[in-house]
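**Student:** here is my input; please provide its structure:
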Amino acid sequence: MQALNNIDLVSALDTLLSLSAAFVLGGLIGLERQYRQRTAGLRTNVLVAVGAALFVDLANRLNGHEGAVHVMAYVVSGIGFLGAGVIMREDGNVRGLNTAATLWASAAVGAAAGADLLVEALAGTLFVLAANTLLRPIVNRLNRQPLDVPSAEVTYTVHVIAERNHQKLVLAQLEDELERSSYPTRDLDIHPFGEDATEIEATLAATSIEGDELDALVQRLAALPTVRQVFWSPSTSE
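**Tutor:** Predicted structure coming up:
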């Protein structure tokens, strides 16, 4: 019977509004992540936002503003465990930091919605989307600028194994593809590979790359009839 006594239609309507706002705003953030095929996509961001909103809304209803503030503190620390799960380290390259930060921001948006701060939740959503979309071209441009630092932590090298008789042609095609993708080279090394092949190693001047773009570049080079094998690899300097 206590459950029936706790029914408050006005309060329930307020909770429904908060959860709906968290669902929609978390969905907007998740759509951008899903479009880019990130680890935490649409459903994950929506669940994080709605979950945070529900926790804060319940605390606000049961214990007032002070209780909501306490729950927000737990949400901030607790979401770190979820974010850590999407961070991966592959061949010296850390991936998933931006996805983890986006999840953290989704929780903040949900917490704001749960606290009935809908304008603030909407503003937070817009800023998160701006960070993940408007800043992306700027970051890519900066990352592709040549960096004259011998001690760079991570360098990237494209390896092309081609027939020795067509070495010059393949080299020219490799340089054209790298130039078209705005990846200038820092070093270029050519050495024999077996009896009738040559390996071309192009070390990129950029210290940060988009793996998907470099994968596409490798596929285009691999389609050339005179190329036997193409791959790229990162390396770290201790």
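
**Student:** from here on, just use CA atoms for contacts and neighbour counts.
**Tutor:** Fine.

**Student:** in this structure, which spans are strands?
**Tutor:** 88-90, 93-95, 154-163, 185-193, 197-204, 227-236 (DSSP state E).

**Student:** quick one: list the elements packing against the fourth one.
**Tutor:** In terms of contact count using 3 or more C-alpha pairs under 8 Å, 6 or more residues apart in numbering; DSSP states H and E, strand 185-193 is assigned the packing partners strand 197-204.

**Student:** let's see this one next, to set against the first:
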Amino acid sequence: MLTNLEMCIRLMLAASLGSLIGFERERLLWAAGLRTHMLVCVGSCLLMIVSAFGFQDALAMPHTELDPSRVAAQVVSGIGFLGAGSILLRGEVIKGLTTAASLWTVAAIGLAVGGGLYVVGTAATVIILIILVAIKPMERIYRNRVQVHVLKLLAPSRAVTLSTVNEVLGNRASKVKQFIVEKGEADDTDSITLELKRTSEAQAREILLQLLKIEGVQEDTAGQ
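**Tutor:** I've put the predicted structure just below:
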């Protein structure tokens, strides 16, 4: 049986590891940020402790067995509702899958720490941070290599839709891989992101100039 101090140490370590991943999501202003990741990690750690050590008195009863893995399995499946809540449909593009995955892995870290696997939990935290932070520049390099360009625009609210883009670009509309519309910082404005596939720098510039002909549309240089 663990001492109360050991249990508290596990909870604090789970909170610390969860905060490291949560801070990275908080930096990108995602809804599931620092506090959410800390709560998920501490909660799953607590459930693991309760599952493994909270029924010691019951084990003294005849014909009683304990299976801590049953609670762990329920945590893994139950965390799905938080992950689903962090996935958003913006325009015609789904965003938030990475944050949902980070919540799921943070729950796993909490289970590991709750089970006393400190080294594994810490190693998993480092690996996850590398995936979230260090791999992102590699994605940009890959996109540049396969000629993917991202355009950032500002427009009056609801002035630019996917049908508008298709009408303005004509045949070039097939170059649009992603079209995302978000609420702009100013009232009654939209922040628009277009990801173009298989386009050279010159072609991307020509498409940008076509889009800037739409009334009220301007390039979002701050969002680049």
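
**Student:** if we can go back for a sec, quick one, which of the strands of the first structure is nearest to A131 of the first structure?
**Tutor:** Counting by C-alpha to C-alpha, A131 of the first structure lies closest to strand 93-95 out of the strands of the first structure; the figure is 17.2 Å.

**Student:** give the equivalent position in the second structure for N60 of the first structure.
**Tutor:** Mapped onto the second structure by TM-score structural alignment, N60 of the first structure lines up with A52.

**Student:** my guess is that match meets P68, correct?
**Tutor:** Yes: in this structure, A52 of the second structure is within contact of P68 by C-alpha atoms under 8 Å, at 5.1 Å.

**Student:** re earlier: dump the strands of the first structure to a markdown table, plus distance to I29 of the first structure.
**Tutor:** Formatted as a markdown table, these follow (distance: least, C-alpha to C-alpha, whole Å):
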| stretch | distance to I29 of the first structure |
| --- | --- |
| strand 88-90 | 21 |
| strand 93-95 | 19 |
| strand 154-163 | 30 |
| strand 185-193 | 36 |
| strand 197-204 | 33 |
| strand 227-236 | 30 |
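
**Student:** how about JSON lines for the ones you listed, with mean neighbour count and distance to E179 of the first structure added?
**Tutor:** Below are the strands of the first structure laid out as JSON lines (neighbours: other C-alpha atoms under 10 Å; distance: least, C-alpha to C-alpha, whole Å):
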{"stretch": "strand 88-90", "mean neighbour count": "10", "distance to E179 of the first structure": "26"}
{"stretch": "strand 93-95", "mean neighbour count": "12", "distance to E179 of the first structure": "23"}
{"stretch": "strand 154-163", "mean neighbour count": "21", "distance to E179 of the first structure": "13"}
{"stretch": "strand 185-193", "mean neighbour count": "14", "distance to E179 of the first structure": "9"}
{"stretch": "strand 197-204", "mean neighbour count": "21", "distance to E179 of the first structure": "11"}
{"stretch": "strand 227-236", "mean neighbour count": "16", "distance to E179 of the first structure": "16"}
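
**Student:** for N132 of the first structure, find the nearest of those strands.
**Tutor:** Nearest to N132 of the first structure, of those and by C-alpha to C-alpha, is strand 93-95 at 15.1 Å.

**Student:** touching the closest one from outside, list them.
**Tutor:** Strand 93-95 of the first structure has contacts (C-alpha atoms under 8 Å, 6 or more residues apart in numbering) with I87, M88, R89, V154, P234.

**Student:** what range in the second structure does it sit on?
**Tutor:** With TM-score structural alignment as the criterion, strand 93-95 of the first structure aligns to 93-95.

**Student:** once aligned to the first structure, how far is that stretch on average?
**Tutor:** Following the fit onto the first structure, the mean deviation recorded for stretch 93-95 of the second structure is 0.4 Å by mean C-alpha distance after the TM-score superposition for the first structure.

**Student:** contacts only, for the spatially most central residue of the second structure.
**Tutor:** Centroid-nearest residue in the second structure, with C-alpha atoms, centre = their mean: T99, separated by 1.5 Å. T99 of the second structure makes contact with R25, W30, A32, G83, S86, I87 under the criterion C-alpha under 8 Å, 6+ apart.
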